[in-house]
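> Next come a sequence and a model predicted from it.
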Amino acid sequence: MRQGNLGIQKIDWLTVLLYFSLAILGWLNIYAAVYDEAHSNILDFTQRYGKQLLWIGTSVLIIIFLFILDGSVFQTLAYPIYGLSMLSLLAVLFFGKEIAGARSWFVIGGFSLQPSEFAKFATALALAAFLGKPERNLSSWRTKIVAFGIILLPAILIVPQPDPGSGLVYFSLILVLYREGLSSSYIIAGISIAVLFLLSLLIPILYLQLILAAVALIIIFLGRKVRGFWLRVTAILAVALVLVNSVDYAFNNILEDRHRNRINILLGKAHDPKGIGYNTTQSMIAIGSGGWSGKGYLQGTQTKFDFVPEQSTDFIFCTVGEEWGFLGSALLIVLFSLLFFRLVHLAERQKSSFARAYAYAVVSILFFHFSINIAMTIGLAPVIGIPLPFFSYGGSSLWGFTFLLFILIKLDSYRWQTL
């Protein structure tokens, strides 16, 4: 038996409230970030805050549209949506407009659209649809290869734009596979790869190779009585050595200078506070200057005098830190934390594997954006162009995140039914 199309009484209104709280707070802080006495009207649609209000208004239309749809349509159309999204990512490489050094946008008249923002919910749907089939078993190599393929394809298409930050988002979906039964050894392997990646950037390659060989010999010696143990260790060592050399090659020959410089500054291998490290330096100054309770709304000096570039987009958290201080920053983090806890609760109460996998994909993507964006602004992560969900300026990102979240809310309203 199907519920009515809208099913308003079954909507999780707490999650809806958290969404609009973040969107409205974001809009107010975008106004503060670009505030100019010559354009002080908060409803001035020629300014970023006016445009963001339009994006919020159109997002309401998206929400109504999603609520009207039958809950089963998302699983039915998951693969076609994913296919169209991948085609758009491919097309933007050839027909997109280059903005800020990346060919990531379709521009039609005065309207621009970033397909990578919509690929997130499309990939989440496709992965959930694949894992939601009763016959899927993540102990099967075929299932693992297809699942990893669904995750990696958009990342492979996005990185050449170049937009490595958006490409990295998809790796957070490995947490979905873990929740659905992937062995923890893959998570350990992923962490080991990340550690090797960092070590290969901090330690000369020759020294790192010698260290890996020494560790492998010690492990083989300690486990020499276990049959075939040395073969497994040798295989792991070979993979590690290939990875180390691949990272070195990719870092020096594939990444652009700006990306290499940002990573080197983060790792302490370079110091350029007036060049490539300017954004992060000014960001930390702005946040630190806010103190305990902030300078007051529209009173931020770092904000007013444009010391932090992209302050309404990637560095919107600076405005919060400067004008609202530690208390305002903590409140924002609490709101996001409440949203994440609520989404995990929604994920665990789903009756279908499809809805549960999709819910964890939503949590993974949003948490990655939240943690990396704030880490960028306080100097704990390289600047990789990751917006703060529902908060940063941008129509494509707000629409993409709205689709991502409200598809889950709609699925949750159908949780007692078989989709």
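In hand now; what should we look at? Residues are numbered from 1 along each chain as shown.

> drop to CA atoms for contacts and neighbour counts, all remaining ones
Will do.

> now the strands for this structure?
Assigned by DSSP state E, the chain shows strands spanning 97-99, 102-108, 111-113.

> got the ones you listed as TSV, with mean neighbour count columns?
Shown next, in TSV, are these (neighbours: other CA atoms under 10 Å):
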stretch	mean neighbour count
strand 97-99	14
strand 102-108	18
strand 111-113	14
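
> okay, now the one to match up with it:
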Amino acid sequence: MRAFFTHLRNIDRGIVTTAGLLSIFGLSSLYSSSIGLENFGNFQKQAIFLIIGIFLMLGISYVDWRLLRNDPYFLFILWIIGVFALAGLFVLAPEIRGVKGWYKIGGISIDPIEYMKIVLLVLMAKYFSLRHIEMYRIRHILLSGVYFGIPILLIFLQPNLGSAALLSILWVVLLVISGIKPRHFLVLLIMGGLLFSFGWGVLLQDYQKDRIISFLEPELDPLGIGWSQVQSRIAIGNGGVFGQGFGQGTQTQYGFLSEPQTDFIFAAIAEEFGLLGVILLLVLFLTLLYKMFKIGLNATSNFPRLFVAGFTILFILQLFVNVGMNLGLLPIIGLPLPLVSYGGSSLLALYAGLGVLLSIKVHS
């Protein structure tokens, strides 16, 4: 126990503090939107998950990250568990809004996708770090594609286009960082374009097409498929510089803003806390990203560098896409604002990833 408390004195308290402040920011917005919904269940569950997440982060940070790199079977077993968890959704998960994406246990929903994101990052950090001088070999690209491709296919079939696209982009970026040849990268881009063209005609559901169309032309159906992004932009504009005040946002409190606790929590924050609140939120994000980037720069081997790069990219992608959705710059694909949006699975996965980062900082 004394060793653990000594460890706590050595961790990067800047990461712990910044991540905690972002989550508290999210909790305050959840509480406010719960007033309008007259239901504080999500706020209470998120508060509990936050406490669990912080302890999970600190616990993982105490374990030497080299154990993940050196064990030949542990990461593969975690990957297999994730694949079975994703496959089990088709049998065991209830259908919610046409998607089988969550296990329901009492009043709690469990999303295995968030678990799989972190497992893939650690697994690929190990795989690429051992083969970084051989990334010109096509078999390494193909095998890494199998590790990513099976979960991506299962996620796409739920159907969950947003998370499938996120993991696809993450795989390609990790390949680029690991040093694949430019011509291999070009081939991947061409294949991605062909798959998208095929998917639009054959695989995409009508509601997924509607989301892309509403992004391109929201004014075509402002009371239908374009409603969410139109109301999001109105909410952001209502906030002005100082915001309408805690619990006073008209779009948020009167139900005009859809999903103010998940997809559109950024708009809810902008409406009630204004431009100043948004600036504070973005400063916290940039501070956390700077801390991550610094850990990656100071890493002494390829495994921690690749994990930090992958986790930072994952974080940036989710931040960029969520804010872009709220501003009407990107289609709605259901990605949460990291550490802020409601969602216990996402929160725990991100804090677990931060725990690995802290372990890299302390044990390197």
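Arrived safely, thanks for sending. Values in this document were obtained by computation on a predicted structure and should not be read as measured data.

> before we move on, back to that, dump the strands of structure 1 into a markdown table; add distance to Ser21 of structure 1 as well.
Compiled in a markdown table, the strands of structure 1 are given as follows (distance: least, CA to CA, whole Å):
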| stretch | distance to Ser21 of structure 1 |
| --- | --- |
| strand 97-99 | 30 |
| strand 102-108 | 28 |
| strand 111-113 | 25 |
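
> so which of these comes closest to Thr301 of structure 1?
Between Thr301 of structure 1 and the strands of structure 1, the tightest spacing by CA to CA is seen for strand 97-99, at 28.0 Å.

> can you tell which of the strands of structure 1 is closest to Pro164 of structure 1?
Nearest to Pro164 of structure 1, of all the strands of structure 1, is strand 102-108, at 10.2 Å by CA to CA.

> tell me, what residue is most central in structure 2?
Nearest residue to the geometric centre of structure 2 (CA atoms, centre = their mean): Gln318, 4.9 Å.

> Could I get the contacting residues of that one?
By CA atoms under 8 Å, 6 or more residues apart in numbering, Gln318 of structure 2 lies in contact with 335-338.

> mind listing what's buried in the longest helix seen in structure 2?
Longest helix of structure 2, by residue count under DSSP state H: helix 265-298. Neighbour-count burial for helix 265-298 of structure 2, counted by 16 or more other CA atoms under 10 Å, picks out 265-275, 277-278, 281, 284-285, 288-289, 291-293, 295-296.

> and the aligned partner of Phe76 of structure 2 in structure 1, how many residues sit next to it?
Under the alignment (TM-score structural alignment), Phe76 of structure 2 pairs with Tyr79 of structure 1. If you count neighbours by other CA atoms under 10 Å, Tyr79 of structure 1 ends up with 18.

> One more: Leu358 of structure 2?
For Leu358 of structure 2, the neighbour count with other CA under 10 Å is 28.

> Not counting sequence-adjacent ones, nearest residue to it?
Once flanking residues are discounted, Leu358 of structure 2 sits nearest to Ser61: 5.2 Å by CA to CA, 6 or more residues apart in numbering.

> Ok, Leu329 of structure 2 next?
Closest residue in space to Leu329 of structure 2, ignoring its immediate chain neighbours: Phe215 at 7.2 Å, by CA to CA, 6+ apart.

> for the counterpart of the one you found in structure 1, what are its contacts?
Aligned against structure 1 by TM-score structural alignment, Phe215 of structure 2 finds its counterpart in Leu266. Contact analysis of Leu266 of structure 1 by CA under 8 Å, 6+ apart lists 379-382.

> circling back: most neighbours, which of the contacts of Gln318 of structure 2?
Highest count within those by other CA under 10 Å belongs to Leu337, 26 neighbours.

> with structure 1 superposed, average distance for stretch 266-279 of structure 2?
After superposition onto structure 1, stretch 266-279 of structure 2 sits on average 1.2 Å from its aligned residues (mean CA distance after the TM-score superposition for structure 1).

> neighbours around Asn137 of structure 1, how many?
Counted with other CA under 10 Å, residues neighbouring Asn137 of structure 1 total 15.

> That should have said Ile169 of structure 2, apologies.
Other residues near Ile169 of structure 2 come to 16 when the count uses other CA under 10 Å.
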